[in-house]
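Colleague: Prediction below, plus the sequence it came from.
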Amino acid sequence: MPATKRGVISIVSSIFDPCGFLAPFTFRAKCLIQEVWRTGIQWDDKLKTDLEVKWNAWLKELDELKRFQLPRHHIGFTKAATDIEVHLFADASEKGFGSVAYLKYLPDTGNGTCSFVAAKTRVALIKPQLSIPCLELQATVLAVRLWNCLKEELPVLVKHVYFWTDSMTVIQYINNQTRRFKPFVSNRIAEILDSTNSSQWYHVSSDQNPADYCSRGLPASKLTVKHSWFTGPSFLYSDKESWPVQPANNQDVDGTDPEIKISCFVKTNSGTNQEFPLSSLKIRYLMSPERFSTWQRLLRHTAWLLRALRNFLVPVKRLQLTSLTSSHLLPEEYESALLHWTKQAQEDGFPAEIGCLNKHKDLPAGSTLLPLTPSYDEHHLRLQGRLRKGNVPRDTWNQIILPKSHVITDLLLLDAHLKTFHGGVEHMVAQIRERFWPISVRQTAKKIIRQCFLCKKRRASPKVPRMADLPRQGLTTLAPCIQQLVVEQ
């Protein structure tokens, strides 16, 4: 087989070892495949010199496995074994991580014996590059998954299961009761605690951890039946009192750990006993409107968030807030969410105009709001219409002004486009001006229509089919019916 990427993967994949007896040896080949993949060579290109040297050395060791033998049964297992334990070890390095499991038999007399059961290895990801604590956590998750597989396949009754790792950080993660972690760590801790208890996890030093061979590898010459990879660590052959001394379980996770989720608290101060205005909360830091595709979805999420914030502030007596516990949102909550985002849009688009009107000054000379003669009611900039004396709602003649090219304006116009059943520009303008007055509304409406997928399909013109060639009979030149004409005089 040539020393190419195709040849390397073909030979490594041909090794059939479902139980992982040769896991430390094949792990080296997995790491070599990853190095070959990083070079970016094609499938049939020759390996680089340094990689070819490693590959040839590994192939020479592969021939030594022809003399590798294992007993057909677990060594030392007899019907006299009254207590059976499973010990799973996990370890990780920068190259990868793995887990190995051993069976321990405890007869009525003596300390019992151990035998190899199964092992699994994984190479570390290229992207994203995980830290060593995260790789150690991945190794413990792999140990839990290995145990979930073994307990379905082992035909014996296992009374005790022990998990071992040489990472104190992972032990602290599992025993944590006070900290909250980022999703990567929290999801894996949840998977671990779903199948195990924190009392089942023990610490072991690296030199006594056989899973260290899973993350660093072993040459084929050392894979013998008497190696600790197959027999397990020496302390398993003694009583539990002789096992490694365990550190105190009351050690908390360091507050500077990068995997700890930072909590944010909202502190409010109010010198009066008036009701606290929820519209003054800057929820822009908690949710981004750019992540929502429709206006109604943004309103619904915002209303639920404002309700949660309101219920959190209920214990503050001076705010005089009442708790909302209904299973559905109220119209007032939708209205509060709408006013919050329109106010936020105006603060983003018209900061100078709001500042001038607050100080009762004239608008800047270059302001786009000069033709609209706006007013400010301490919450919103509004258009001064001429229908004040009419018997019409206030929003009809005193519309809320919205800035051009803002995400809130775009979402409102898209909502108007959907409510008019994909209507045209004038339909959208008439719909939105019932309450709002966006700047350059027709230009924004045209942009919304151009981006609408259904409108694109409706505007698409049918493709004219290509006409077939003319028939051969129509292109054949016919002989004239009169070939010679004679005139007699």
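Modeller: Done, it's in.

Colleague: okay, CA-based contacts and neighbour counts for the rest of this
Modeller: Noted.

Colleague: can you give me the strands in the stretch 1-150 of the chain?
Modeller: 81-92, 96-107, 113-123 (DSSP state E, counting those that start in this stretch).

Colleague: looking at these, which is closest to Thr444?
Modeller: Smallest distance to Thr444 across the strands of the stretch 1-150 of the chain (Cα to Cα): 51.1 Å, for strand 113-123.

Colleague: Give me the secondary structure label for the residue lying closest to Val407 once chain neighbours are set aside.
Modeller: What sits nearest to Val407 in space, not counting adjacent residues and going by Cα to Cα, 6 or more residues apart in numbering, is Glu290, at 6.6 Å. For Glu290, the assignment made with DSSP: H, G, I helix; E, B strand; the rest coil gives helix.

Colleague: re earlier: same list, the strands of the stretch 1-150 of the chain, but as JSON lines with distance to Lys463 and mean neighbour count please.
Modeller: What follows is those, written out as JSON lines (distance: least, Cα to Cα, whole Å; neighbours: other Cα atoms under 10 Å):
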{"stretch": "strand 81-92", "distance to Lys463": "60", "mean neighbour count": "23"}
{"stretch": "strand 96-107", "distance to Lys463": "56", "mean neighbour count": "26"}
{"stretch": "strand 113-123", "distance to Lys463": "53", "mean neighbour count": "22"}
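
Colleague: Ok, which of those comes nearest Pro133?
Modeller: strand 81-92 (8.6 Å).

Colleague: Point out the other helices and strands that the closest one packs with.
Modeller: Where contact means 3 or more Cα pairs under 8 Å, 6 or more residues apart in numbering; DSSP states H and E, strand 81-92 is packed against strand 96-107, helix 132-153, strand 160-165, helix 212-216.

Colleague: Including distance to Val425, could the strands of the stretch 1-150 of the chain go into TSV?
Modeller: Formatted as TSV, the strands of the stretch 1-150 of the chain follow (distance: least, Cα to Cα, whole Å):
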stretch	distance to Val425
strand 81-92	61
strand 96-107	59
strand 113-123	57
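
Colleague: Comparison target below:
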Amino acid sequence: MARKLTNLTQLESFAMEEWAKIPQETCMQHREFHVFSDASSKAVAAVVYLRVTNSNGTNQTGLVMGRAKLAPQTEHLIPRLELCAAVLAIELAELVTLEIDLKIDGTTFYTDSKVVLGYIYNETRRFYVYRDRPEVSTLSTSSSNAQFSTHRFTRFSTWKSLNRAISCLIHISFTYQKTGSTLTCGHKGWHLCEQTHTITELARSKNAIIRAVQEETYIQEISSIKNNTEIQINSVLKTLDPFIDEDGLLRVSGRIKRAKLEDNEKHPIIIPGKHHIATLLIRHHHEEVRHQGRLFTERAIHTAGYWIIGGKRCVSMIIHHCVTCRKLRSPTQIQKMADLPIDRLST
């Protein structure tokens, strides 16, 4: 490095430039990278230093780039993490070598793990390729509550983000079931698809979200309908005469089957008012009508084909806490008048 240390006590007075100050290329005789890697049970890290030997024989050393990663949640032994740090050091050195506008004469790697050195020189035995991929279980549109728990929906603040996230998961699950010739995006397994979500995919994810919420909230009602028994008299769905459609969703039956309306308006989907998705749907349609009040928001929700239990109270509460509505409907502020001047007070 900058100068050789013969004793650890000299570290107290050892100093180094924080960032590499590269001199003019005509003054440089030798350029080399020194890459350090280390690991702990919490993280792995690597750092690259540039050492330049000038024409007058002096050396300059400075930091070029560093990178750290959290250790996988699954517990691994320190030697294996040290190997991960060594791999990170190599990747970092390759990146810096590719991006820097200098010709590097050499690269030296440093590690404090004898296991890493032994693994490098060992030609008789190798570890298994290490890949820490999350386990993804296949998610179909008829998912059970154990696979598709709705408590995670509270992490989303908008209906669009929730719908797109579930659409991505369903898309990934379908890629596991399809072969290479039937894949639409060209990727199989866990990936981040860059293709735009189609209307069919968004509708499928919407049905999956609502079905999961209904199956979690109205367990007894759904069981009664499937068994052709009467719904309990104390159920909130008793007066709605609900039925289950071909997609497995609970809908309001009513007496307007012959009306010339869309099926979503004649038989809206039942949404539990106390669930988080009711809040997301109300916010979504409230923004769609440009914050025009409770009646417009309710009409937009009904037109979209949703029947929210206790909808008026829920809509009123959302609008009451809406920051935009508070700003638009706030009374005009009256400026406090200053004291009258002396000339107007004299008689």
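Modeller: Received, thanks. Computed from a predicted model, the values in this text were never measured in an experiment.

Colleague: okay, the helices and strands packed on strand 81-92 of the first structure in JSON lines with distance to Cys31 of the first structure next?
Modeller: Shown next, in JSON lines, are these (distance: least, Cα to Cα, whole Å):
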{"stretch": "strand 96-107", "distance to Cys31 of the first structure": "8"}
{"stretch": "helix 132-153", "distance to Cys31 of the first structure": "15"}
{"stretch": "strand 160-165", "distance to Cys31 of the first structure": "22"}
{"stretch": "helix 212-216", "distance to Cys31 of the first structure": "10"}
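
Colleague: just so I know, which of those lies nearest Gly255 of the first structure?
Modeller: helix 132-153 (15.0 Å).

Colleague: Just the buried residues of that closest one, please?
Modeller: 132-147 (16 or more other Cα atoms under 10 Å).

Colleague: Stretch 166-175 of the second structure too?
Modeller: 166-175.

Colleague: mind listing which of these are in helices?
Modeller: 166-175 (DSSP state H).

Colleague: From what I see, Glu434 of the first structure and Asp395 are in contact.
Modeller: Yes - look at Glu434 of the first structure against Asp395 with Cα atoms under 8 Å: they come within range, at 6.9 Å.

Colleague: and of the helices and strands packed on strand 81-92 of the first structure, who's closest to Asp194 of the first structure?
Modeller: Nearest to Asp194 of the first structure, of these and by Cα to Cα, is helix 132-153 at 9.5 Å.

Colleague: Next, the angle strand 96-107 makes with that closest one.
Modeller: Taking axes from the mean of the first three to the mean of the last three Cα atoms, to 10 degrees, one finds that helix 132-153 of the first structure is oriented at 40 degrees with respect to strand 96-107.

Colleague: For helix 132-153 of the first structure, name the packing helices and strands.
Modeller: For helix 132-153 of the first structure, the packing partners by 3+ Cα pairs under 8 Å, 6+ apart are strand 81-92, strand 96-107, strand 113-123, helix 168-175, helix 183-195.

Colleague: Serialize the ones in helices among the buried residues of stretch 166-175 of the second structure to CSV and add fields for distance to Pro268 of the second structure.
Modeller: As requested, those are exported to CSV (distance: Cα to Cα, whole Å):
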residue, distance to Pro268 of the second structure
Ile166, 22
Ser167, 22
Cys168, 26
Leu169, 26
Ile170, 24
His171, 26
Ile172, 30
Ser173, 29
Phe174, 28
Thr175, 32
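
Colleague: Thr231 of the first structure: which of the helices and strands packed on strand 81-92 of the first structure is closest?
Modeller: strand 96-107 (8.2 Å).

Colleague: now the angle from the closest one to strand 160-165?
Modeller: 150 degrees.

Colleague: Can you get me the centre-to-centre distance for strand 96-107 of the first structure and its chain?
Modeller: 32 Å (Cα atoms, centre = their mean, to the nearest Å).

Colleague: Against which helices or strands is that strand packed?
Modeller: Against strand 96-107 of the first structure (3+ Cα pairs under 8 Å, 6+ apart) you get strand 81-92, strand 113-123, helix 132-153, helix 212-216.

Colleague: Nearest to Tyr202 of the first structure, out of those?
Modeller: strand 81-92 (9.5 Å).

Colleague: Not counting the closest one itself, show me its contacts.
Modeller: With contacts defined as Cα atoms under 8 Å, 6 or more residues apart in numbering, strand 81-92 of the first structure is touched by 97-108, 132, 135-136, 139-140, 142-143, 147, 157-167, 209-212, 214-215.

Colleague: quick one on the thing from earlier: corresponding residue for the residue nearest to Val407 of the first structure in the second structure?
Modeller: Mapped onto the second structure by TM-score structural alignment, Glu290 of the first structure lines up with Thr154.

Colleague: can you redo the helices and strands packed on strand 96-107 of the first structure as CSV with distance to Lys5 of the first structure?
Modeller: CSV is the format used below for these (distance: least, Cα to Cα, whole Å):
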stretch, distance to Lys5 of the first structure
strand 81-92, 26
strand 113-123, 17
helix 132-153, 27
helix 212-216, 22
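
Colleague: related to what we said a few turns ago, pretty sure the residue nearest to Val407 of the first structure contacts His406?
Modeller: No - Glu290 of the first structure lies out of contact with His406 (Cα under 8 Å); the separation is 9.9 Å.

Colleague: ok, those two, which is more surrounded?
Modeller: For Glu290 of the first structure versus His406, the count of surrounding residues by other Cα atoms under 10 Å is larger for His406: 16 against 12.

Colleague: The second structure: which residue goes with the more buried one?
Modeller: His406 of the first structure maps onto His275 in the second structure, by TM-score structural alignment.
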